[in-house]
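A.B. asks: The following block contains a protein sequence and its predicted model.
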Amino acid sequence: MERLAYRRLLEWKNNKERKPLIVNGARQVGKTWLLKEFGKREYKSVAYINCDETEAMENAFTEYKGAFTEQ
């Protein structure tokens, strides 16, 4: 069964005026699987970076963490 979310990713990919993609959602619903599967099927190569588990990536965004919280 093809997921609705996968079809929406295809629409995003095929839109010539697409903007950066942000995928939000509840925990444990398949976001990571979906994006990895989409990358594998639709692109020749994919880079997967988990910012929660990669210290260098977590540190790259440290200065921005407070910018989006209520003061």
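C.D. replies: Received the coordinates, thanks. Numbering: from 1, shown residues only.

A.B. asks: Please make it C-alpha for all contacts and neighbour counts, starting now.
C.D. replies: Will do.

A.B. asks: can you give me the helices for the protein?
C.D. replies: Ranges of helices within the chain are 4-14, 31-42, 55-60, based on DSSP state H.

A.B. asks: adding another structure so you can compare the two:
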Amino acid sequence: MYRLAIKKLKEWKNKEDRKPMILMGARQVGKTWIMKEFGKNEYAKVAYISFYSAI
């Protein structure tokens, strides 16, 4: 499952002045999947932090 988002994430990665990444969006659209896939393919180590709150 390759998406246009992978291309955008690679562009972000290659920027010299990039800022930290925060993915936000509707539920169940593939945010977690795309981030894990990108991390697995582009970096040796990845930190995944979920700020999900069930309040």
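C.D. replies: In hand now; what should we look at? In this text the structure is predicted, and so the values were computed from the model without any measurement.

A.B. asks: Just the TM-score for the two chains, thanks.
C.D. replies: The TM-score (TM-score structural alignment, normalised by the length of structure 2) is 0.82; 53 aligned residues with a C-alpha RMSD of 1.5 Å.

A.B. asks: which stretch among the helices of structure 1 comes nearest Pro20 of structure 1?
C.D. replies: helix 4-14 (9.4 Å; C-alpha to C-alpha).

A.B. asks: Relative to structure 2, and after superposing, what's the average distance for the closest one?
C.D. replies: On superposition with structure 2, the average gap between helix 4-14 of structure 1 and its aligned counterparts reaches 0.4 Å (mean C-alpha distance after the TM-score superposition for structure 1).

A.B. asks: Identify the residue nearest the geometric centre of structure 2.
C.D. replies: Structure 2 has Met35 as the residue nearest its centroid, 3.0 Å off, counting by C-alpha atoms, centre = their mean.

A.B. asks: how close does it sit to Lys19 of structure 2?
C.D. replies: According to C-alpha to C-alpha, to the nearest Å, Met35 of structure 2 stands 16 Å off from Lys19 of structure 2.
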